[in-house]
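Asks: heads up, no residue letters with this:
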């Protein structure tokens, strides 16, 4: 009986130690916990880099012919639209030749029409009609050539944009390739730069 009592005491003593440890843990100070509330916030990161801005289109405006400048119709840095006249070159000789060529073409066309009427009635040879048709075509070619020469003396903006520095003045002599100004389409700008790695 003495052995049974001592085993019971040992069992009670072992259980009482676990209960004491549980009671001490439950009764100790609480653990410290830090919390943070998450919310969306703006974030930005900036990088400084050197780059080159390039216009969407860029063009050097030059003369096509050798002639003196009759009128300059723009200023440096001016915004222009496609087709706007920038410079007119002297064209008196070409306009005179154009008027003469137009009169020659009208006369050749009129003579051809009369000869076509005569050819229908077989009053002239077909070869004579062919000669007059060739003369009319030559007059038309000369007229078109002079129209192109007059057109080359009016320099216009090929697209909308901003002009650069004016390189000519009224009375200046320009030759083919003479720079008149530059034109940049700045409706959108291309930016070329490198971004450094971090």
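Replies: Everything's here; your move. These numbers were taken from a predicted model, which means no experiment stands behind them.
Asks: use CA for all of it now, contacts and neighbours both
Replies: Noted.
Asks: correct me, but residue 72 touches residue 170?
Replies: Yes. Under the criterion of C-alpha atoms under 8 Å, residue 72 makes contact with residue 170 at 6.1 Å.
Asks: between these two, who's got more neighbours?
Replies: residue 72 (18 against 14; other C-alpha atoms under 10 Å).
Asks: For residue 186, see how far away the more buried one is.
Replies: For residue 72, the distance to residue 186 equals 23 Å [C-alpha to C-alpha, to the nearest Å].
Asks: same deal with residue 132?
Replies: Residue 132 is 54 Å from residue 186, where distance means C-alpha to C-alpha.
Asks: Now do the end-to-end distance for stretch 187-198.
Replies: End-to-end span of stretch 187-198 (C-alpha to C-alpha): 33 Å.
Asks: Report the buried residues of it.
Replies: Within stretch 187-198, no residue counts as buried by 16 or more other C-alpha atoms under 10 Å.
Asks: Give me the neighbour count for residue 81.
Replies: Residue 81 has 13 nearby residues by other C-alpha under 10 Å.
Asks: nope, residue 171 is what I meant
Replies: Residue 171: 14 neighbours (other C-alpha under 10 Å).
Asks: Need the nearest residue in space to it, chain neighbours excluded.
Replies: Residue nearest to residue 171 in three dimensions, not counting chain neighbours: residue 69, with 5.0 Å by C-alpha to C-alpha, 6 or more residues apart in numbering.
Asks: Just say helix, strand or coil for the one you found.
Replies: In terms of secondary structure, residue 69 is strand; the call rests on DSSP: H, G, I helix; E, B strand; the rest coil.
Asks: try it against this one:
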């Protein structure tokens, strides 16, 4: 007998057994018994829910924002005149005092011009004195005396001009602070476009940050902040001293600036700061449980209990706490907010209020 005449009947028997077992086996009977004849097509009753009566409440809020540490004063040092560098009088990374000489540019030609003019001034002073005596005795005219006086004043003005030019060959610290790495060397050529170094005063430090415009009424000068930086575990404190008068039209936020003591020098200009800002109390607002709010693509929704049915309502939220959300629009005091069974809620679903939370 050929093998195929044995295999084909066995396959047919196996398929028949599997079909019979699925529809008439013990498991199929148990499933049918559990379902019961009366379960098919029967709808459930009203969904039991808890309801919270919405009311206005006071709310103390705080916000966490990010900001930047800035220097109290910072300037890129440059020379007002061009020339070869004849002296550098500071150490990189060192402290300098206001008015301290930092860099000197070649000025021997100007010094020579000044000496020449000073000699001319002495001669003009003698001439002016003699002419003054002669004029008092009416030996010369007033015009001759005025010429000598004008000559003296002209030389003095020239001397003042050269002195001003000489002062431009000296670069002095405009304020006390720490000077950075220098970009020049002795004997090099310095031009007004060339940077010498950066001078920074970082005590006190400034912290610049922005907050949403909705908090504008809660912000004022002398408000206190707390902040942290990546390079230290210390929590720093600061005081707001200035508020930008204009709101940024792109971000709809307002910029603030605070000061913080930095005697230890831990705070560095350009550092990233995480700021905790305690705001004043909001006297009247609506707070709802977080679990009662259903987010979607367009916004947020809640369900209200009205006449035994669940009614969907769109809302706008703002500040979030650990367990609550602030609702700024969409709800009013007295609304019956469904706070349980949210997963079963659909518009116009029948509900049964089990508990009312006031």
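Replies: Cool, the structure landed. Owing to the predicted nature of the structure, the values given are computational and were not obtained by experimental measurement.
Asks: Report the TM-score for the pair.
Replies: In this superposition the chains share a TM-score of 0.71, using TM-score structural alignment, normalised by the length of structure 1; 152 aligned residues with a C-alpha RMSD of 1.9 Å.
Asks: which position in structure 2 aligns with the residue nearest to residue 171 of structure 1?
Replies: If you follow residue 69 of structure 1 across to structure 2 using TM-score structural alignment, you land on residue 85.
Asks: gap between its match and residue 78 of structure 2?
Replies: Taken as C-alpha to C-alpha, the span from residue 85 of structure 2 to residue 78 of structure 2 is 12 Å.
Asks: What is the aligned counterpart of residue 121 of structure 1 in structure 2?
Replies: Residue pairing (TM-score structural alignment): residue 121 of structure 1 is matched to residue 137 of structure 2.
Asks: do the same with residue 110 of structure 1
Replies: Residue 110 of structure 1 maps onto residue 126 in structure 2, with residues paired by TM-score structural alignment.
Asks: helix or strand for its match, which one?
Replies: Using DSSP states H and E, residue 126 of structure 2 sits within helix 108-136.
Asks: And that helix, what's buried?
Replies: So, applying 16+ other C-alpha under 10 Å, buried residues of helix 108-136 of structure 2: 114, 117, 118, 120, 121, 124, 125, 127, 128, 131, 132, 135.
Asks: so what's the first one up against?
Replies: Contacts for residue 114 of structure 2 were tallied using C-alpha atoms under 8 Å, 6 or more residues apart in numbering; they are 159, 162, 163.
Asks: Doesn't the first one belong to a strand?
Replies: Think residue 159 of structure 2. No. Counting by three-state DSSP, residue 159 of structure 2 is not part of a strand but helix.
Asks: In structure 1, what sits opposite it in the alignment?
Replies: Using TM-score structural alignment, the equivalent of residue 159 of structure 2 in structure 1 is residue 143.
Asks: What residues does that match make contact with?
Replies: Here residue 143 of structure 1 is in contact with 98, 101, 102, 105 (C-alpha under 8 Å, 6+ apart).
Asks: where along the stretch 201-350 of structure 2 do the strands fall?
Replies: Residue ranges of the strands in the stretch 201-350 of structure 2, as given by DSSP state E, counting those that start in this stretch, are 205-212, 224-229, 232-248, 253-260, 272-289, 294-295, 300-306, 309-320, 324-329, 336-338.
Asks: Return the most buried member of those strands.
Replies: Stretch with highest mean neighbour count among the strands of the stretch 201-350 of structure 2: strand 336-338 (a mean of 25; mean count of other C-alpha atoms under 10 Å).
Asks: Kindly name the residues of structure 1 that line up with that one.
Replies: Under TM-score structural alignment, there's no match for strand 336-338 of structure 2.
Asks: List the neighbours of that strand that are in contact with it.
Replies: 49, 50, 51, 52, 53, 54, 292, 302, 303, 304, 305, 306.
Asks: which residue is nearest the middle of structure 1?
Replies: For structure 1, residue 56 is the residue whose C-alpha lies nearest the centre (C-alpha atoms, centre = their mean; 2.8 Å).
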